[in-house]
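Colleague: What follows is a predicted protein model with its sequence.
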Amino acid sequence: MENKNNKVGVLLANLGTPEAPTAQAVKAFLSEFLHDQRVVDMTRWLWCPLLHGIILPVRSPKVAKLYQTVWMEEGSPLMVYSKRQKAALERETGLPVELGMTYGNPSILTAVEALKARGCNKILVLPLYPQYSRTTTAAVFDKIAKSLKQTPELPEFRFVNHYYSEDSYIEALAQSVESHWAEHGKPDMLLCSYHGIPKRYADNGDPYQTHCLGTTEKLVVRLSSDVPLKTTFQSRFGREEWLQPYTDKTLERLPIEGVKRLDVITPAFSADCLETLEEISEQCHESFMEAGGESFRYIPCLNDSPAHIDMMKLLVERNTKGW
């Protein structure tokens, strides 16, 4: 008898976002996110009292106010762009595509169940993190395993580990930069700001830093421009050392070194979110101008641009071949 559930589906995975720009919603999201030992590996009896007693009560209202500055009419920017990516990829590939977030909703389990309900027993998991990290890509893998622990029959899975050096990804980044330069002119420097991780994670084998540097190197070759590119790391949290150079400290120094016109791109983010729209486009903009800069321009994430969707389509086609 023919199995009606014999179809390939795609699970697009990203980090997640609060459901509303309120202290309560942000607290719920941050609690789930910061409980993950992939993200914070401190001993639980030390970390949990600190998290619940100090960090969540203090940070949640502050972060909620920041979300309010970037919230879109349709919702959180990350969710809005992720839904657009899902719809575009499904349209371009003709395959069932569902969106699942590591933290918050729609959950990974919800996405898997939706694909199964659409007849899919083979699922390609595409985490939208170009550069692999234990804190992001591996956390998706963990969540899938945990979510399906009680499921009697598992679908077949294939998992995209990273795509930081894919020609189609570099091409999409380069096109976004070149389009920006064609409209606004070239800067003195293009800063590639990646989300940071604790340096200790990289020292213990996380390849994220190597992947980030690899992305910048390939972008330098593809752009073939006289504009210098520099790699920095943003969004550090806590007191321990994170990957350097730090974005914020670099921005304070660049005008003194003669860089007055700066463009910033965030290649580790597949969709605009709080860390790009508020931290980079607002906070970092202000820091650079106060340090003596003359022009600061943020180049948006790839979001649902045609080149980005084409890249995803190529990844899907290659990783589902022969299935």
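Modeller: Nice, I can see it.

Colleague: From here on, just use CA atoms for contacts and neighbour counts.
Modeller: OK.

Colleague: quick one: the residue minimising distance to the centre of the chain from Glu252, how far?
Modeller: Centroid-nearest residue in the chain: Phe269, 3.5 Å away (criterion: Cα atoms, centre = their mean). Using Cα to Cα, to the nearest Å, Phe269 is found at 23 Å from Glu252.

Colleague: this is the other structure I want to compare:
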Amino acid sequence: MVSSEKTAAACPAHAPSNHPEIAPSRIGVLLANLGTPDATDYWSMRRYLSEFLSDKRVVDHPRWKWQPVLQLIILSFRPFKSGAAYRTIWNMEKNESPLLTITRDQKDAISARLRAQYGDQVMVDFCMRYGNPSTKSRVREMVAAGCDKILFFPLYPQAAGATSFTANDAFFRALSEETWQPAARTVPAYFDHPAYIKALAASVQAGYDALSDKPDILVVSYHGMPKRYLMQGDAYHCQCQKTTRLLREELGWEKDKITTSFQSIFGREEWLKPYTVEEVTRLAESGKKKIAVIAPAFSADCIETLEEIKEEIRESFEHAGGEQFTYIPCLNDNADHIEALCTVIDENLGGWVS
């Protein structure tokens, strides 16, 4: 928690004795991930899904048209289905989602690394775009702790309107409510950063090394988005394709050993293709009986990887005749990933710290 990192506030030098105490100047690094429900019951899921699906960056239909459908139809049944899915992956020991557990672990590891480098000059915390801890609450705590500069870091390697940019929106809204507003920076997409690509390749190599029978092909599955977003100028699709290419080059593989697809389709319109659930079926039917799947768009394992890939997509592959399905986990809090994230942070703190 931020409160455990606070330095004692004091009255400024040369100020009157009745001047409000002010915390020493610090720099905040605020990590941001997608979000998580507080619990798996109907009302917790409904609150979370309502916030998520009401975001214009996620569903851009006119509010007057979308909200009645969302509130009266979708949220009448979707929380039950989503809650059941979350219960299959829930961290029962801590009574929270794996995404929350992993993001906290990432924060702790990054905080330790930056503290060793910068001392108390830099403090680190995390927030969620939807659910808790909220972006607003974390910004408020950082400002109260003396942060006059905040580096906001959406943990999405490839940037998109429904991920990095809506996280930035929430950050800027939180800043707009502060009486005294700190200087702010946001970290851009880091999908082609050499440290990230090396960490990604190392995780693939480790996954393959642990298998006696090597996969015929690696499926690189990214979260999907409506195709029209690409046509409107969103660079996400291009960044995903480049991530796959850079990963293949780092591994030194031929093109036929790796393929790109997109998952988590929602609604009736066309999304980026090929769809992962259909691609794994096609691979199995074409003779690729052993596959591995990795999800580089996620910095931490979550419902889309632990339930959708490891259960739904696996079932599609095996139903089509697939024999060996290997899921390579997200980079989570492994050492290579933490070092890569810290390298990106160091670069974006340029001019703020020595």
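Modeller: Cool, the structure landed. Model, not experiment: these values are computed from the prediction.

Colleague: Show me what the residue nearest to the centre of the first structure aligns to in the second structure.
Modeller: Matched across to the second structure, Phe269 of the first structure falls on Phe298, judged by TM-score structural alignment.

Colleague: how much space between its match and Pro274 of the second structure?
Modeller: Distance, Phe298 of the second structure to Pro274 of the second structure, by Cα to Cα: 18 Å.

Colleague: what do we get in the second structure for Lys7 of the first structure?
Modeller: Looks like Lys7 of the first structure aligns to Arg26 there (TM-score structural alignment).

Colleague: next one: Trp242 of the first structure
Modeller: In the second structure, the residue matched to Trp242 of the first structure (TM-score structural alignment) is Trp271.

Colleague: ditto for Pro18 of the first structure
Modeller: Counting by TM-score structural alignment, Pro18 of the first structure lines up with Pro37 in the second structure.

Colleague: Quick check: chain neighbours aside, which residue is closest to that match?
Modeller: Excluding its sequence neighbours, the residue lying closest to Pro37 of the second structure (Cα to Cα, 6 or more residues apart in numbering) is Tyr48, at 5.3 Å.

Colleague: so who does the equivalent of the one you found over in the first structure touch?
Modeller: Mapped onto the first structure by TM-score structural alignment, Tyr48 of the second structure lines up with Phe29. By Cα atoms under 8 Å, 6 or more residues apart in numbering, Phe29 of the first structure lies in contact with Thr17, Pro18, Tyr103, Gly104.

Colleague: hang on, Phe29 of the first structure in a helix?
Modeller: Yes - in this structure, Phe29 of the first structure lies within a helix as judged by DSSP: H, G, I helix; E, B strand; the rest coil.

Colleague: Roughly how far does the alignment partner in the first structure of Ala112 of the second structure sit from Pro127 of the first structure?
Modeller: The alignment partner of Ala112 of the second structure in the first structure, by TM-score structural alignment, is Arg91. Distance, Arg91 of the first structure to Pro127 of the first structure, by Cα to Cα: 19 Å.

Colleague: who has more neighbours, those two?
Modeller: The neighbour count for Arg91 of the first structure versus Pro127, taken as other Cα atoms under 10 Å, is higher for Pro127 (28 against 13).

Colleague: which one in the second structure is aligned with that one?
Modeller: Under the alignment (TM-score structural alignment), Pro127 of the first structure pairs with Pro154 of the second structure.

Colleague: With Ala172 of the first structure instead?
Modeller: Alignment note (TM-score structural alignment): Ala172 of the first structure maps to Ala199 of the second structure.

Colleague: Confirm that match sits in a strand?
Modeller: No - remark: Ala199 of the second structure does not belong to a strand; assigned using three-state DSSP, it is helix.

Colleague: Go ahead and confirm it touches Leu341.
Modeller: No - Ala199 of the second structure is beyond contact range of Leu341, at 10.0 Å (criterion: Cα atoms under 8 Å).

Colleague: what is in contact with the two at once?
Modeller: Joint contacts of Ala199 of the second structure and Leu341 (Cα under 8 Å, 6+ apart) do not exist.

Colleague: quick one: contacts for Gly35 of the second structure?
Modeller: So Gly35 of the second structure contacts Leu99, Leu100, Met128, Arg129, Tyr130, Gly131, Asn132 (Cα under 8 Å, 6+ apart).

Colleague: swap in Leu254 of the first structure?
Modeller: Lys260, Phe288.

Colleague: Alignment lookup: it to the second structure.
Modeller: So Leu254 of the first structure corresponds to Leu283, using TM-score structural alignment.

Colleague: No further queries at this time; thank you.
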